[in-house]
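# below are the sequence and a predicted model; questions follow.
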Amino acid sequence: MAVPYAAAVALTAREGGWAAAGLLSGLLASAMVVGASGLLYLRWRIAGDPRQGWLLLVLTAWAVDATTRSGLRALQPEAYDDRAAWLLTFDVVVAVGAVALLLVAQRVLLTRDPLPAGLALGVLISVARVTLALVAPPVGLPGEADVIAGVTLLVLAGLVALALLRVPGVAEWARAGVAASLVLLSLGQVLAYHYPLGDARAAITIVTNLAGGLLLTGVTVALVLQTVRAQRREMRWLQGRLLEAEARQRRERESMHELAGTVAGIVSATRLLRGDANISASRREQLDQLVDAEITRLQETMAARHDERADAGAAVDLDEAIYPLVVALQARGNPVEWRPSGLSAQVRADDVSRAVNVLIDNVARHAPGSEAVIDVRRADESVEIHVADRGPGVPAEAREGIFDGADRGPAPYPVHGLQVAQRLVHEQGGYLRLADTPASQGAEFVIGLPAAGAGRRDRRGARRTALAGSRPPGGTTKR
């Protein structure tokens, strides 16, 4: 992209001077912004993350307005200069509106397609800009106001960039890249505000437009590639799970066939022993041995099935247990932050998934729109799963009985399934607790599980200890 950009600008500078080359650089940078918004929309279509909607809407509107502004500046430079005061005021209003939209993006999810809304907003801004440039009464800027106007626009661009850094749903490095490109392109806009451009101002404008356009395009290309790779990993993971399920189903069918044959042999031998009174002693002894052998075979088969299931739950990859829950939560439009940890726990995978699902479901209920943060970390001989949100938090009066609200009548902080989740975790020698965080910082629950590699005896002892600790003085477990 830099090569044709430089070639076009150099040719224009040779034929029409540096001022014309500076204006052309603005048009080319606007084209880059349009391409970047298209790439970001492609990513939105692939990922379907509603948290990216506002950023895409603002970027699309910016692309349309930047194209209009650059074209108008190139086609009607005198009209643009004659009404500089009007257009400066309009740019201030647009910047303030962009900051407001980005602040709204931190609290409200945009579930609809952002492209039509962004195009409509961009066209509305462009129509207003063209109207001011061509129809409004001429009101220029005094010579001493140039610096003030430029500083004002750069300050507003900085505010928009700061608001961009706080928009959720996009990686921090990507937000920083988009914010930096906005500042660079705004600098080029400020330098080109008055025509004709001097050679030095035109050269700086060309460089800033190129740097800003390339940075924005590079960030959006990287985001698209990252999303495509994530989709491929997800497909491979799903294919692996499907193959595992098919293999497990085949083993179950083989095992059931073996069990059916064993039971049929026992039934046949038993019927002969009970139904034929004239059977010889040697034949009876053979049938007794057959029954004993078949019963032993049945016991071994059942023991093998039990050991297989126990081994499958002995070392569970927590990433595989949590990942489907994250995908399901995102599919429902709830933002979630989670990174694979590579840690394993000595638990039953289904029970862990159920317990974590209870916690993230409560995040969606009590902190709608808030980002659920799932963090898995090692803690001594345990592995802890932290599930936090940025919602209103748990009131102080509800913290003490949050796991047994059903026993105390209507709870001040109604929860769903926490008792079940606590029971599932306790049965595996773990714990579930509410972290001691201020209510203003949201709620945080912690699931502690035995780390993979602990002996079965240690695990049973931890389980008995956890269950004993959860019983009231009367000796019966709360239900």
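Ah, there it is. Numbering: from 1, shown residues only.

# going forward, measure contacts and count neighbours with C-alpha atoms only.
OK.

# can you pull out the strands in the stretch 351-479 of the chain?
372-379, 382-388, 431-434, 444-450 (DSSP state E, counting those that start in this stretch).

# next, the angle strand 382-388 makes with the longest one.
Angle, strand 372-379 to strand 382-388, by axes from the mean of the first three to the mean of the last three Cα atoms, to 10 degrees: 160 degrees.

# if I look at residue 290, how far off is residue 264?
According to Cα to Cα, to the nearest Å, residue 290 stands 12 Å off from residue 264.

# have a look at those two and say which one is more surrounded.
residue 290 (16 against 13; other Cα atoms under 10 Å).

# host element of the more buried one?
Under the criterion of DSSP states H and E, residue 290 resides in helix 281-314.

# distance to residue 63 added to the strands of the stretch 351-479 of the chain, as CSV?
Formatted as CSV, those follow (distance: least, Cα to Cα, whole Å):
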stretch, distance to residue 63
strand 372-379, 32
strand 382-388, 37
strand 431-434, 46
strand 444-450, 40
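
# let's bring in a second model and compare:
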Amino acid sequence: MGRGFVRQEKSTKTYLKGWPEGLLAAGLTVAPVLVVLTTVPATRAAHTAAQIVGMMAGGLMLLAALLFFFHWLTTPSRRHSWTVTAMLVLAVQVLVSSGHELASPPPDQHMVLLWGNAIDLLAITVVIGLMLLGARAVRNPQPLLLGIGLAVALTLLHMSGLVDPLPFTSSAAAAGVVLLLIVAAHLVVAWLVLRDHNLVEWARNRLALTVALIGVAHIARSGAFEGLATDLAASLALASAAGIWASTTFLLLRDAMSTQHRRSIVLEGSLLEIESSLRGSREQLHEIRSTVAGAAGAFRLLDDTTIGAPTRARLERAIGTELDRLERLVSPPAPAVPGPVDLDSTLDVLLESHRARGHVVEWEPTGGAAVHARPDDVAEALNILLDNAATHGGTASRVAVTRDANSFEIAVTDEGPGVAPEEREGIFEWGVHGSDSPGEGIGLSVARRLVSEHGGTLTLADAGANAAPGSSFIIRLPAARRSED
């Protein structure tokens, strides 16, 4: 019983949601009645007010049909495209028939068959046909274009007809049969709406109730009943139908847009994850390619029988170091804990690898300089700068290590054309590179990230007025503590 009560309460809240919008729509529909009742002669005030309410309700229904069209655009469905067309026709029919009757009041005859009754029957028959086409899920139409076309055709039929009774019959029996057919047709449309399971249940029920209320309004306006109560019933039926219809389509559109917004957020998150993963893969590939190039260059130099034993030993040590780093890149272990990194031994291995590839690098050992970082990160950042110097500054470059109070500066300088002033700002951005650069714009971004993870910086030195040609990239890293040394 507890679960049933909760489910019933939830269902009730679902059906009642949007009631403020519905009341606002109904209020806007009925508001002109007060003006009419105070300005129109008493003999026609109630009936005229009912016709104005009908016109206002028809206009609001037309707006609701357009909102339903926009809802279809957010969640396109073949069946809904026919439903949108049918709703446009139904809304325009209510609007035009009310306006036509207001402009040319019908004769004061009880239960006569008018030209407008025939158009009403034709319109609801067209609506049934459209709903059946939607149920069969035939070819998808352009609902706005088709709906407006059919509505214009019905409007022209209204304008071409007469308000007088139809010439072939004006008997009460014939008028009653036509009225019953119109009401029955509205009930059929309501039943077809209830069977449209592409719509949520609460929306189906509301739209079916809307169609039924329009049928009730037809009974009240048929002439079968006369008086203030009849006009009031017609006004209430149409105002309620307009309010329910407008609030339903507004809520459907709002829910659809909210769903699309949530999906866009999820999609954006997925794209960011994919981009991050792709970026990480490209960075890893960049490191692997650089490491393999260093090891391959050193390995090819080993075939030279003229090199001495000390050089051969350094080359073998460089190859072993690069292969160890390559293994860590392919199958990364747990991140190493930052500690003291000896710059002399790190640079010695790297420079041997670069010299094996034909790069000329000037460097003087420091005699024990050490920074606080992870060895692989320091080696990769320096390797990127050396590669960058060889690519953009020719084969000759220089490495200089200096120390201040708490950090070391490692400057890698080349003799190339330097960096253009307009490119200096974005040179460290991921994927940014010069138009004539053979690189991918990844290396400097990776190097800056690796250095910054250890509290360091990577900057491009300012080009002075009398500075030598080329560019100088400076890594600043915290010096290793004495306890670490």
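In hand now; what should we look at? Here the structure is a predicted model, which means the values were calculated and not measured.

# which one is the aligned residue in the second structure for residue 201 of the first structure nearest to, not counting chain neighbours?
Under the alignment (TM-score structural alignment), residue 201 of the first structure maps onto residue 230 of the second structure. Of all residues not flanking residue 230 of the second structure in the chain, residue 220 sits nearest, at 5.4 Å (Cα to Cα, 6 or more residues apart in numbering).

# residues touching the aligned partner of the one you found in the first structure, list them.
Alignment note (TM-score structural alignment): residue 220 of the second structure maps to residue 191 of the first structure. Residue 191 of the first structure is in contact with 150, 201, 202, 204, 205, counting by Cα atoms under 8 Å, 6 or more residues apart in numbering.

# distance of residue 191 of the first structure from residue 230 of the first structure?
Residue 191 of the first structure sits 41 Å away from residue 230 of the first structure, taking Cα to Cα as the criterion.

# the nearest residue to residue 51 of the first structure once chain neighbours are set aside sits in which helix or strand?
In this structure, residue 51 of the first structure finds its nearest non-sequential neighbour in residue 169, 4.7 Å apart by Cα to Cα, 6+ apart. If you go by DSSP H and E, residue 169 of the first structure is not part of any helix or strand.

# and if you look at the one 4 residues further on?
Assigned by DSSP H and E, residue 173 of the first structure falls within helix 172-191.

# quick one: the helices in the stretch 1-150 of the second structure?
Using DSSP state H, counting those that start in this stretch, the helices found in the stretch 1-150 of the second structure span residues 2-16, 19-39, 42-74, 78-103, 115-135, 143-160.

# rebuild these as TSV, extending it with distance to residue 402 of the second structure and mean neighbour count.
Below are the helices of the stretch 1-150 of the second structure laid out as TSV (distance: least, Cα to Cα, whole Å; neighbours: other Cα atoms under 10 Å):
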stretch	distance to residue 402 of the second structure	mean neighbour count
helix 2-16	72	11
helix 19-39	73	17
helix 42-74	63	22
helix 78-103	73	24
helix 115-135	79	20
helix 143-160	74	17
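
# figure out which of the ones you listed is closest to residue 288 of the second structure.
If you check each of the helices of the stretch 1-150 of the second structure against residue 288 of the second structure by Cα to Cα, helix 42-74 wins as the nearest, at 45.9 Å.

# by contact count, what packs against the closest one?
For helix 42-74 of the second structure, the contact count by 3 or more Cα pairs under 8 Å, 6 or more residues apart in numbering; DSSP states H and E identifies helix 19-39, helix 78-103, helix 228-301 as packing neighbours.

# could I get the ones you listed as TSV with distance to residue 141 of the second structure?
TSV is the format used below for those (distance: least, Cα to Cα, whole Å):
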stretch	distance to residue 141 of the second structure
helix 19-39	30
helix 78-103	7
helix 228-301	20
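
# wait, which of these is closest to residue 51 of the second structure?
With Cα to Cα as the criterion, residue 51 of the second structure lies closest to helix 78-103 of those, at 5.4 Å.

# could you report the neighbour count for the match of residue 201 of the first structure?
Using other Cα under 10 Å, residue 230 of the second structure has 21 other residues around it.

# what's the separation between residue 434 of the first structure and residue 336 of the first structure?
Going from residue 434 of the first structure to residue 336 of the first structure by Cα to Cα gives 19 Å.

# more neighbours: which of the two?
Taking other Cα under 10 Å, residue 434 of the first structure and residue 336 do not tie; residue 336 has more neighbours (21 against 18).

# my read is that the more buried one contacts residue 326, right?
Yes - Residue 336 of the first structure lies in contact with residue 326 (Cα atoms under 8 Å); the separation is 6.8 Å.

# so who does the aligned partner of residue 40 of the first structure in the second structure touch?
Taking TM-score structural alignment, residue 40 of the first structure has residue 68 as its aligned residue in the second structure. By Cα under 8 Å, 6+ apart, residue 68 of the second structure lies in contact with 84, 249, 250, 252, 253.

# wait, the first one sits on residue 65?
Yes - Residue 84 of the second structure is within contact range of residue 65, at 6.6 Å (criterion: Cα under 8 Å).

# which part of the second structure matches stretch 246-265 of the first structure?
The counterpart of stretch 246-265 of the first structure in the second structure, using TM-score structural alignment, spans residues 275-294.

# ok, the residue lying farthest from the centre of the first structure to residue 289 of the first structure distance?
Farthest-out residue of the first structure from its mean C-alpha position, per Cα atoms, centre = their mean: residue 278, at 75.8 Å. Distance, residue 278 of the first structure to residue 289 of the first structure, using Cα to Cα: 18 Å.

# before we move on, what about residue 56 of the first structure?
Look at residue 56 of the first structure and residue 289 of the first structure: by Cα to Cα, they are 76 Å apart.

# how big's the offset between stretch 242-255 of the first structure and the second structure?
Compared with the second structure after fitting, stretch 242-255 of the first structure deviates on average by 2.3 Å (mean Cα distance after the TM-score superposition for the first structure).

# fine, thanks again, bye for now.
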